[in-house]
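Visitor: Structure for the following, please:
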Amino acid sequence: MKVFLLVYLLIFFGLAMILPSYRVWKTTGVNPYKLGKSESAHDYVGTLFRLTIFSVALVVIAFAFLPNLYEYLVPISYLSNVTLNTVGQTLLTIAVIWVLVAQVHMQKSWRIGIDEDVKTELVQTGLFKISRNPIFLGMRVMLLGLFLVLPSAATLVILFVGDLLIQIQVRLEEEFLTRTHGKAYLAYQKQVRRWI
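Guide: Predicted structure coming up:
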């Protein structure tokens, strides 16, 4: 499990976040990382989400290398069983595959945050025909899978805080996409659900 989670983190954040960002930057010259440090709601949510993702990494590192420290994260022993662990691993695997496929469908429109400077194409193909937010949906599933694999007070807090921040970010992006794409986005909203 330790090796699985460490490799998983490298794959999820390497292939699903860093590689697509690099690809967009190399093909368009646009830095897709749009989370700043201003006092705006967008940047504030971005800061909290970065802390949440950092917390995910810390929990996995504590589990893998610092078992004494991991005990301070208050493991929930009665949820530690083979069935929930298997469900969690399955959700983690589905989440990373789902996010990687969504990344391919997003192509040059990929951004981390809201890009006020460069108008991107409104992606409505591939997984975006099923969900308006497939990458965020994958991240929600990933957080749930992590909790089931490593049930603890810490991963429960990460699950709830991460989900709340994703819900807020999605709504900020919906407002932005409505301003940017107008009727095309409103029509898309009527055709495709927010999640699935």
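Visitor: CA only for contacts and neighbour counts going forward, please
Guide: Noted.
Visitor: Count the neighbours of residue 80 for me.
Guide: Residues contacting residue 80 under the criterion other CA atoms under 10 Å number 15.
Visitor: Let's see this one next, to set against the first:
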Amino acid sequence: MQGYIAVTTISLLIILVIIRSIQLKKFGINVFKFGHMDKKDFIIPPFALLLLYLITSNAFNLPRLGTELFTNGIVGWIGVALCSAGLLLFLYSLISFGKSFRVGIDEESPGTLITTGAFSISRNPIYTAFGMVLCGEFLIYPNWILLIYLISAFWLFNRQVRLEEQSLVKIYGEEYVQYCQNVRRYI
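Guide: Okay, here's the model as predicted:
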């Protein structure tokens, strides 16, 4: 059961991003600015596909990579709760973002600065949601490869957030600086 929830969570995250990008495309907004400012972003998709395989292989008993570090059903259910909370935060973030949602840094047509909804709790609720989901996935499947993913993801999220912050200061100036003083980077 926990494995199916893990696969469903990852799948829903992907589906929600695709649906939102299709919705915004109807308004003439190109959501995917991924890799425009930093070409190293293109190393992320193969790792994301491997993550998807790791989660799916565990749920559907396909050939597995890595070994489990521990087995504990209660910890797995805590993982389910983290995945669920992360998914809800992600959905709330997409709704709060409105037409300003982008994947990557968009300095050409960034949209308005969003400081309400999920963004009144965290300056980066989407990254926080992804982090919650990845922690949950690891607790469901405590595999050493997923642990490496988790650590790497936190490093990559923080790297991306800092790049975005530099860009947001250029775009929004003092309004963004003031927002940073009032709202934490994560939770």
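Visitor: Give me the TM-score for this pair.
Guide: With the length set by TM-score structural alignment, normalised by the length of the second structure, the two chains reach a TM-score of 0.93; 186 aligned residues with a CA RMSD of 1.5 Å.
Visitor: so the lengthiest helix in the first structure corresponds to what in the second structure?
Guide: Identified as the longest helix of the first structure according to DSSP state H is helix 153-181. Aligning helix 153-181 of the first structure against the second structure (TM-score structural alignment) gives residues 144-172.
Visitor: cool, and stretch 123-142 of the first structure?
Guide: Stretch 123-142 of the first structure lines up with residues 114-133 of the second structure when matched by TM-score structural alignment.
Visitor: gap between the two ends of that stretch?
Guide: Chord length of stretch 114-133 of the second structure, first to last residue, is 23 Å (CA to CA, to the nearest Å).
Visitor: try stretch 98-118 of the first structure
Guide: 26 Å.
Visitor: So what touches it?
Guide: Outside stretch 98-118 of the first structure, the residues within contact range by CA atoms under 8 Å, 6 or more residues apart in numbering are 15-16, 20-21, 24, 27-28, 32-35, 42, 46, 120-123, 125-128, 134-135, 138-139, 173, 176.
Visitor: quick one on the thing from earlier: next, the buried residues of the longest helix of the first structure.
Guide: In terms of neighbour count (16 or more other CA atoms under 10 Å), helix 153-181 of the first structure has its buried residues at 154-156, 158-159, 161-163, 165-166, 169-170, 172-174, 177, 180.
Visitor: Stretch 79-93 of the second structure too?
Guide: Applying 16+ other CA under 10 Å to stretch 79-93 of the second structure flags 79-87, 89-93 as buried.
Visitor: With stretch 179-187 of the second structure instead?
Guide: Residues of stretch 179-187 of the second structure classed as buried by neighbour count (16+ other CA under 10 Å): 179, 180, 183, 185, 186.
Visitor: Spell out, range by range, the helices that occur in the first structure.
Guide: Going by DSSP H, the first structure shows helices at 2-13, 19-28, 41-65, 67-70, 82-106, 134-149, 153-181, 183-191.
Visitor: Make a markdown table out of the ones you listed and add distance to residue 116 of the first structure.
Guide: Below are the helices of the first structure laid out as a markdown table (distance: least, CA to CA, whole Å):
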| stretch | distance to residue 116 of the first structure |
| --- | --- |
| helix 2-13 | 24 |
| helix 19-28 | 16 |
| helix 41-65 | 11 |
| helix 67-70 | 41 |
| helix 82-106 | 18 |
| helix 134-149 | 20 |
| helix 153-181 | 8 |
| helix 183-191 | 16 |
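Visitor: rewinding a little: just want the angle from the longest helix of the first structure to helix 183-191.
Guide: Here the directions of helix 153-181 of the first structure and helix 183-191 differ by 130 degrees (axes from the mean of the first three to the mean of the last three CA atoms, to 10 degrees).
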